[in-house]
Structure formats: structure tokens, C-alpha cells
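Asks: need coordinates for the below:
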Amino acid sequence: MTGSARMAELRQQEEELVFASFDQHDAWRLGSLIANRAISEGHGVAIDIRRHNLVLFRCVLPGATADQEAWIRRKSASVLRFEHSTALLTEMFAERDADPTQGGWLTPEDYTLAGGSFPVRVRGAGVIGAITVSGLSSDDDHLLVVDGIRNYLKTVGA
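Replies: Down below sits the predicted model:
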């Protein structure tokens, strides 16, 4: 897939995957849905849903490592700062041949462009949080989150 086709796909996901509302109950149900899929597929991942600094859901499955905590913190910080998925941010900065974590703009200890974090966007309110998976490849982390949101929105009729 070309860079522009990939970017168009990622932008489409962000336009499509918007919640009518989102509260702690939604976080629990969505996080559990993603966790159950990860368990059934044998993925050793950590899953985090947060509203800025408030963790609404956290699950660490067997096989996940302590490193996942740092990846989740850095991925979600990137989503909350730029209000786009880390996969889309990766494409956007690659198109400009730039890395915001180099050259003094954003510290690499606090931010990353690794895929796997996606904005919780609520219709009429904007981005209110981030959903993050860590433990697989960037693309697979991203896909697990996107598929989880898509399936959840189908079940709640959003």
C-alpha cells in the first residue's frame, strides 16, 4: 500500500470510529472486548483506555512485559497531544521526513509515533481520551484497537 493510500485509510478510520458518548462503562466493555480477542488469539499485550491522566481500563495479559507500560504512556501522550492515532501520526511525519521526537520538539521519553494508540473521539465533544494496545508490532497493535472499536460500535448501535 502506498503512503498516500495508507494515510487515506487511517484518516477514514478516524472519521468512521466516533462514539456517540463514552463513559467508564463504555471503557470497561470496549476494553474487555479487545482483551477477550487478544486472549483468544494468544496475544501477550497490555491494553489501556484513558481520559487524559485518568485510567478507565487496564489489562495486562500473560506475555506482556514491563516495557509495555512505557510504550502505553508514550503512545497515549502522542494521541492526546495531536488528537490522531499514532499510526496516522507516523505517516504524517514520514511524509514530511520529520520526527517530532528528535531535535528538541518532543522528548522521546514522553512521546512516540509507534502505532497502537487511537483517539476516543466523541461526536460533538472531540477527542476525550485514548485507547492503546502494546505488545505486538505497531501495525498489529493498531489493528487490534481499530477492530475492537469497530466491533464495539456495531454492538452499541452508534
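Asks: from here on, just use CA atoms for contacts and neighbour counts.
Replies: OK.
Asks: shouldn't M7 be in contact with A94?
Replies: No. Between M7 and A94 there is no contact under C-alpha atoms under 8 Å: 10.6 Å.
Asks: between the two, which is the more surrounded one?
Replies: Per other C-alpha atoms under 10 Å, whichever of M7 and A94 has more neighbours is M7, with 19 against 12.
Asks: distance of that one from P100?
Replies: Using C-alpha to C-alpha, to the nearest Å, one obtains 18 Å as the distance from M7 to P100.
Asks: can you pull out the helices in the chain?
Replies: Secondary structure of the chain (DSSP state H): helices at 3-16, 24-40, 67-82, 86-95, 138-156.
Asks: contacts for the longest strand seen in the chain next, please.
Replies: Ranked by number of residues, the top strand in the chain under DSSP state E is strand 126-134. Residues outside strand 126-134 that contact it (C-alpha atoms under 8 Å, 6 or more residues apart in numbering): 45-52, 68, 71-72, 75-76, 79-80, 83, 116-122, 141-142, 144-145.
Asks: wait, what's in contact with the closest residue in space to H142 that isn't next to it in sequence?
Replies: Of all residues not flanking H142 in the chain, G116 sits nearest, at 3.9 Å (C-alpha to C-alpha, 6 or more residues apart in numbering). Contact analysis of G116 by C-alpha under 8 Å, 6+ apart lists 75, 85-87, 132-134, 138-145.
Asks: please apply the same query to T112.
Replies: Neighbouring residues of T112 by C-alpha under 8 Å, 6+ apart: 71, 74-75, 78, 86, 101.
Asks: also this sequence, please, to line up against the first:
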Amino acid sequence: MSRVGDLTDDERLVTEVTAQQQELVLPRFTHEDAWALGSLLVELARERRLPVAVDIRRGPQQLFHAALPGSSADNDAWIDRKRRVVERYGDSSLLVGARFRARGRAFDADSRLDLDRYAAHGGSFPLIVRETGVVGSVTVSGLPQRDDHALVVEALTAFVRGSRS
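Replies: Below is the predicted model of the structure:
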């Protein structure tokens, strides 16, 4: 466990991702919003030639899915596992994993969840609507977990800024 100052890397990550979730709150989330956010993610991934799959859900309904060249069915399985973590905990899959590690625990060993169904790896982020709470998730799979997370946050940040105007 690496320490910088008084915080471990995971403690800093918990603080950072918690702040992202507090900032990235939407006024609403419709089918059209899912299409716009998903299209933005696909556009970013295509520009960078990223081999990712993208999934957006509101509740149990899949509103958007795309698989770019280089992605595979394995990415869809990772999407499902990361998304289930968001559904269960109401927080980013990266945040959940970091919280376990910051407490000196391991999600895989200590969550008591079926690891074939749950993965606390970065890439799935809760869709939070103001005055409502978590209504769904946006998930990317195909890159290292922090890169999956960063791509989602980048797109969601641009989307949230656009939806406030």
C-alpha cells in the first residue's frame, strides 16, 4: 500500500471518485439522453481507436449498447459484472473496489458476492438524477480499469455540462 502524505493511493482514489459522483448529477435521464451520451462515448472511442464496448441502462432496461472493433463478448461479460456492482452499491465500480482496499480488504475475498456476477473494477458509473438518486449506469469495458473509468467520466462530464445549459 503506497502512502503519499497521510493518504494511501486508494484513499485518494475514494476521495476523487466520490467528488466525481457528487459533481456528475443530471437534471433528468431519458431515452434520448442515453442515445446522446452513448453516441458521445462511441465518438470519443472511435477518435482514439479504442477497442471498447459501451452500455447504458436505466433500471433494468438497456437503452444503449455498442461494440467497437477490437472488443469482444468478454467485454460484454465485464460490463455485466461491473454494472451489477453499481446496481448493488449505488456507486462507481472503481469506487467500490477502492473502498474495500482502503479498508485493508479485498472485494474478491470480502464482498461475499459471486465473482462470476460482480466485479469491482473501474468502468461502470452510476447515472444520478438530481432529487431522484441513482437511476441507472453507464459502463465501458476494453481498457485497463482506470482508463475505462476515465473515459466514462470524460464523456459524462461533457454531457452533464451540456445538459445544464
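Asks: just the buried residues out of the contacts of G116 of structure 1, in ChimeraX syntax.
Replies: In ChimeraX, a selection of the buried entries from the contacts of G116 of structure 1 looks like this (16 or more other C-alpha atoms under 10 Å):
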select :75,85,86,87,132,133,134,138,141,142,143,144,145
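Asks: ok, the contacts of G116 of structure 1 vs G63 of structure 1, which is closest?
Replies: Relative to G63 of structure 1, the closest of the contacts of G116 of structure 1 is S134; by C-alpha to C-alpha it sits at 11.2 Å.
Asks: structure 2: which residue goes with the closest one?
Replies: If you follow S134 of structure 1 across to structure 2 using TM-score structural alignment, you land on S141.
Asks: with K154 of structure 1 instead?
Replies: Using TM-score structural alignment, K154 of structure 1 sits opposite R161 in structure 2.
Asks: okay, that match and A109 of structure 2: tell me how far apart.
Replies: Distance of R161 of structure 2 to A109 of structure 2, given as C-alpha to C-alpha: 38 Å.
Asks: kindly report the same for V86 of structure 2.
Replies: V86 of structure 2 is 18 Å from A109 of structure 2, where distance means C-alpha to C-alpha.
Asks: neighbour-wise, which of the two wins?
Replies: Neighbour count, other C-alpha under 10 Å: between V86 of structure 2 and A109, V86 has more, with 27 against 10.
Asks: list the contacts for the more buried one?
Replies: 92-93, 124-126, 137.
Asks: what about 10 Å?
Replies: With contact set as C-alpha atoms under 10 Å, 6 or more residues apart in numbering, V86 of structure 2 has these partners: 92-96, 118-120, 124-127, 134, 136-139.
Asks: ditto for V52 of structure 2
Replies: V52 of structure 2 sits next to 41-42, 45-46, 66-72, 75-76, 140-143, 148 when contact means C-alpha under 10 Å, 6+ apart.
Asks: do E16 of structure 1 as well
Replies: Applying C-alpha under 10 Å, 6+ apart to E16 of structure 1 gives the contacts 10, 150, 153.
Asks: hmm, the second one is touching V18, no?
Replies: Yes. With contact defined as C-alpha atoms under 10 Å, R150 of structure 1 reaches V18; the gap is 9.3 Å.
Asks: returning to that earlier point: any idea what the residue nearest to H142 of structure 1 aligns with in structure 2?
Replies: Taking TM-score structural alignment, G116 of structure 1 has G123 as its aligned residue in structure 2.
Asks: what do you get for I49 of structure 1?
Replies: The alignment partner of I49 of structure 1 in structure 2, by TM-score structural alignment, is I56.
Asks: burial count for that match?
Replies: Neighbour count for I56 of structure 2, taken as other C-alpha under 10 Å: 27.
Asks: likewise Q22 of structure 2?
Replies: Q22 of structure 2 has 9 nearby residues by other C-alpha under 10 Å.
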